[in-house]
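K.L.:
This is the structure alone, sequence omitted:
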């Protein structure tokens, strides 16, 4: 029953978090003993109470487990037989099963709390990402390395059963890919790829040289749907943001003079963007057309703004590509890969490019990724309770977000 429940849980949530750190358990123990300040009826407080209940359950189960273990120690002399009996004891196995189930419930509570209050701009529910692989420092070698990285992610997608589609390839006179853009689709996909975002470095001897050369490629990950949603929120303006004026439409004069004010001009005050429509003889129709035209203009404005910020960041990372923001180093001379985020080393570059080893590495990173979310959420909850101030939004704005 326990294994079946855990299997269903993993299929539904796919967070790849399987444990709570001892520091996190201590914080949860403190949390369930805390009194919730009755200063707000905000939904966050009912969610904290729910987390408190599950934390209390976990603490009680752990206490029971400690008692069982102690009793078992007292009746068994040999350490070896104690370990064997510990594995075979049905009561202890059942308790461990309950502890695992409640731990998963707590993790689920925390993830949902994070998405609802701590970082509403999260990408945890993303089902599609845009990946751009751009040649950095190193000329032809960098372009060739970009192509190799693309094939590595292509293999990764095949193994993980992700759909992917190459949208754009920009070549130059060197007959190699300078820029590769692809879209990858799958459940909870952003968490698989976001830590690939940065500088990938290759060290090897080029065909036409006898010296080791260091080249770089830059991987950029973007949740385009979230980006578009954020833009749409910005153009969901209020009446206070608009200045609407009407005037008579221009005409040929004489009997053709328009005596009604059918021309509509709308100014969006925050951006100073305006539109003017006198297409029909109906003021209402012209106003509706003007509103739609204004929304289109504002969408293009904010999209270009986001794009320019992205390109600016891209340019800054290109300039520092050989010095910082390193994700991994692929050293062909020694046939090793060094992951700088986890500080781990893998042998066999060609085998790594096949995708299976990359899955192991990414799963390891996701554990750290979700542990950071748990730490951040618990910190937020304690700050919220200790502050005893009303608006949650104020704290949310002050909170440092994991995603950018």
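P.N.:
Right, received. Where do you want to start? Note that the structure is predicted; figures quoted are calculated from it, not measured. Residues are numbered from 1 along each chain as shown.

K.L.:
Every contact and neighbour count from this point should use C-alpha atoms.
P.N.:
Noted.

K.L.:
Just list what the longest helix anywhere in the chain packs against, helices and strands only.
P.N.:
Longest helix of the chain, by residue count under DSSP state H: helix 283-319. Where contact means 3 or more Cα pairs under 8 Å, 6 or more residues apart in numbering; DSSP states H and E, helix 283-319 is packed against helix 224-234, strand 263-268, strand 273-277.

K.L.:
among these, which is the most enclosed?
P.N.:
Highest mean neighbour count among the helices and strands packed on helix 283-319 (mean count of other Cα atoms under 10 Å): strand 263-268, with a mean of 21.

K.L.:
before we go on, here's another structure to hold up against the first:
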């Protein structure tokens, strides 16, 4: 597997030369792509050189240890160092999802269970908002439709890293971690509307999209059909006397996005375009994944989105992830934002699956 690194040295040198040319930076999209690939290769090559150097140092230390036994400890320390570099290199050689370093847009929709499902959608919103706070990210509600009891029939949340330090390393940016939240989340608890104290099961769906920048997705205004209407609140009553809500239809794909949270039509249009760009980027990425073949696709991410991915059992204070087998009895803490251990299990399962696929090739 490591032999492939030697073939990357030429590509790395070529990228370095191209990035030194002023004309490369005249095209922002090209420059961004080249910079991302250069950074990826730099991490691989630096670790590979560290791994090789550690091997040479071990050989030298063994020769010294044969003459002076006190050097035996040095051999052991260098071996540990080389094994750590080897593991890092194995992981770096796994092809990355190019959208992992992007911000994320989450769409949470209530499902089976009526008002109880809408209340659970509100719980999920709070969980992701507090998780974002713990990670040092910012979050913003782009659009929402509330239910009569204060839950959400649907809510769209944007989660953004505050700077480059929030994106350092694979899986540190919002989408690289939150992408594993996509799917059906099932809740088991006694609803507030239940008078007999019986436990009910309901569900809410989460769709996670990488937020696209303008240079990632080009949208032709001629491909858009834009309609305006009045915002509505719980029960469908009008909450605005002007036509400020916006619905955008992307005619070539049939994707429809609507926003009504902002007071002005222009603001709602901008928010809707953010969501539309994210959806178009997701479609393009799915097509690219399909073209790449099954061997390079994550086993965690390709679970049918119609299937439940996780169960939140309130009577037992238990959370169970059905893809990874993760189980813990701290549901109250997880819903309060302590989601990282659950996400880490998904990240590790995803990495192991992709690593196995690469080694099989």
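P.N.:
The structure has been received and is ready for your questions. It should be emphasised that the depicted structure is a prediction, and the values quoted were computed from it without experimental measurement.

K.L.:
mind checking which of the helices and strands packed on helix 283-319 of the first structure is nearest residue 191 of the first structure?
P.N.:
Minimum separation from residue 191 of the first structure across those (Cα to Cα) falls at helix 224-234, 14.2 Å.

K.L.:
In the first structure, which residue is most central in space?
P.N.:
Centrality entry for the first structure: nearest residue to the mean C-alpha point is residue 123, 3.7 Å, by Cα atoms, centre = their mean.

K.L.:
Could you list the buried residues of the helix or strand hosting residue 36 of the second structure?
P.N.:
Here residue 36 of the second structure, judged by DSSP states H and E, is contained in helix 28-67. Across helix 28-67 of the second structure, burial judged by 16 or more other Cα atoms under 10 Å covers 34, 38, 40-42, 44-45, 47-48, 50-51, 54-55, 57-58, 61-62, 64-65.

K.L.:
Let me know the outermost residue of the second structure.
P.N.:
Outermost residue of the second structure (Cα atoms, centre = their mean): residue 67, 53.4 Å.

K.L.:
Now render the helices and strands packed on helix 283-319 of the first structure as CSV, adding distance to residue 28 of the first structure.
P.N.:
As requested, these are exported to CSV (distance: least, Cα to Cα, whole Å):
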stretch, distance to residue 28 of the first structure
helix 224-234, 32
strand 263-268, 48
strand 273-277, 51
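
K.L.:
distance of residue 353 of the second structure from residue 256 of the second structure?
P.N.:
Look at residue 353 of the second structure and residue 256 of the second structure: by Cα to Cα, to the nearest Å, they are 34 Å apart.

K.L.:
swap in residue 156 of the second structure?
P.N.:
14 Å.

K.L.:
So between these two, which is more surrounded?
P.N.:
residue 156 (21 against 17; other Cα atoms under 10 Å).

K.L.:
Identify the residues contacting the counterpart of the more buried one in the first structure.
P.N.:
Residue pairing (TM-score structural alignment): residue 156 of the second structure is matched to residue 181 of the first structure. Taking Cα atoms under 8 Å, 6 or more residues apart in numbering, we find residue 181 of the first structure in contact with 130, 131, 132, 133, 166, 167, 168, 169.

K.L.:
For my notes, confirm residue 181 of the first structure occurs in a helix.
P.N.:
No - under DSSP: H, G, I helix; E, B strand; the rest coil, residue 181 of the first structure sits outside any helix and is assigned strand.

K.L.:
What does residue 345 of the first structure correspond to in the second structure?
P.N.:
In the second structure, residue 345 of the first structure lines up with residue 327, judged by TM-score structural alignment.

K.L.:
give me the number of residues near the nearest residue to its match once chain neighbours are set aside?
P.N.:
Among residues not flanking residue 327 of the second structure along the chain, residue 320 sits closest, at 4.5 Å (Cα to Cα, 6 or more residues apart in numbering). Residue 320 of the second structure has 19 neighbouring residues, counting by other Cα under 10 Å.

K.L.:
how near is residue 320 of the second structure to residue 334 of the second structure?
P.N.:
Going from residue 320 of the second structure to residue 334 of the second structure by Cα to Cα gives 11 Å.

K.L.:
Is the residue nearest to residue 327 of the second structure part of a helix or strand, or is it coil?
P.N.:
Under three-state DSSP, residue 320 of the second structure comes out as strand.
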